[in-house]
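Visitor: Just need the structure, nothing else, for what follows:
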Amino acid sequence: MCQIMMRIEKFIENKKQFLDLLLLADEQEDMIDKYLSGGDLFALFEGDLKSVCVVVPISRDTCELKNIATCEKYQGKGYGRALINFISDYYKSDYKTMLVGTGETPGILSFYEGCGFKKSHRVKNFFTDNYDHPMFDGDIQLVDMIYLKKDL
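Guide: Just a heads-up that it's a prediction; the model follows:
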């Protein structure tokens, strides 16, 4: 029996090839454009593409996970968690803290908390001020950005 190995690659160029997947986590392309060129994009493959994320530097000792998305048919199988574990290890020699911002969605907040993040702060009206249409996750309208942080 042949076993397919999981691999994670960092992409420096042609990051827009992953736009369809990035749009699952951030549904407005011009918002993705604001961080994609200055960020590191990582893609997780196990046979085919499973998950991607983008990490950007914020300060000398802090980076931010700006986007993480897993193909819908592979969600809930540990690929996002594996990618977060990889980038946490990857950046621990360069940064002290990793931030991630998300909407106030219980399932997503508990996912990040399960990956070692703790609630940090809130940016009021982030989604209503920065997106050209109302943002929803299921039936929950996203208004404030909830930031979580993780010590690396």
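
Visitor: C-alpha only now, for contacts and for neighbours.
Guide: OK.

Visitor: Could I get the full set of helices for the protein?
Guide: Under the criterion DSSP state H, the chain contains helices at 19-25, 29-36, 79-91, 106-114, 126-130.

Visitor: for these, which one sits closest to Gly138?
Guide: Among the helices of the chain, the nearest to Gly138 by CA to CA is helix 106-114 (10.8 Å).

Visitor: Here is the second sequence; please produce its structure so I can put it next to the first one:
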Amino acid sequence: MTKANGRVYSDNRNIIKITDNKKEFIDLLLLADEQENMVDQYLERGEMFVLDDNGIKAECVITKEGNGVYELKNIAVSPDCQRKGYGKSLIEFLFSAYTDCNTMFVGTGDVPSSLTFYKKCGFTESHRIINFFVDNYDHPIFEDGNQLVDMVYLRRER
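Guide: Have a look, this model is predicted:
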């Protein structure tokens, strides 16, 4: 991994840290968290990265939650680019870039496709926040045809 002009090169994919005008990249983030005011709660305090492989294919936002503890608040891959390793590349990049990260959490809906993805990336189930999606969103949220109710938190240890 090398750095040049604000760009980070990893696995032949260009991962760029976005420091200004993060809202320009909101459309892709809204695929993973479809209510903009929820994204706004973490967007500015988090660090954003986009993966550019002849165009933006994926992006993520990560926050520092404590000493050695980070949370992957949002990770989204363009629908036509899913299952090509872009999401996993971003997660692996974060673990290599944040050398002080001992524990990374991620919260997601209780659907097999998401849980399987994170487990393939080395995460295990940690805890749940009951009724998170029902209590915090102004409309029902659906993924893979299922209404999301509880937030499932997963963790990965270094």
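
Visitor: related to what we said a few turns ago, with respect to Lys10 of structure 1, which of the helices of structure 1 lies nearest?
Guide: Across these, Lys10 of structure 1 has its closest neighbour in helix 79-91 (10.2 Å, CA to CA).

Visitor: Go through that closest one and flag the buried ones.
Guide: The neighbour-count criterion (16 or more other CA atoms under 10 Å) identifies 79-84, 87-88, 91 as the buried residues of helix 79-91 of structure 1.

Visitor: what's the matching range in structure 1 for stretch 16-24 of structure 2?
Guide: Counterpart in structure 1 of stretch 16-24 of structure 2, with TM-score structural alignment as the criterion, is residues 9-17.

Visitor: so what corresponds to Phe133 of structure 2 in structure 1?
Guide: Residue correspondence to structure 1 (TM-score structural alignment): Phe133 of structure 2 is matched to Phe127.

Visitor: From Asp144 of structure 1, how far out is that match?
Guide: The spacing between Phe127 of structure 1 and Asp144 of structure 1, counted by CA to CA, to the nearest Å, is 6 Å.

Visitor: what do you get for Lys150 of structure 1?
Guide: Where Asp144 of structure 1 is concerned, Lys150 of structure 1 sits at a distance of 20 Å (CA to CA).

Visitor: before we move on, back to that, so which of the buried residues of helix 79-91 of structure 1 is the closest to Leu41 of structure 1?
Guide: Of all the buried residues of helix 79-91 of structure 1, Ile87 has the smallest distance to Leu41 of structure 1: 10.3 Å, by CA to CA.

Visitor: got JSON lines for the helices of structure 1, with distance to Ser51 of structure 1 too?
Guide: JSON lines is the format used below for those (distance: least, CA to CA, whole Å):
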{"stretch": "helix 19-25", "distance to Ser51 of structure 1": "8"}
{"stretch": "helix 29-36", "distance to Ser51 of structure 1": "16"}
{"stretch": "helix 79-91", "distance to Ser51 of structure 1": "6"}
{"stretch": "helix 106-114", "distance to Ser51 of structure 1": "15"}
{"stretch": "helix 126-130", "distance to Ser51 of structure 1": "24"}
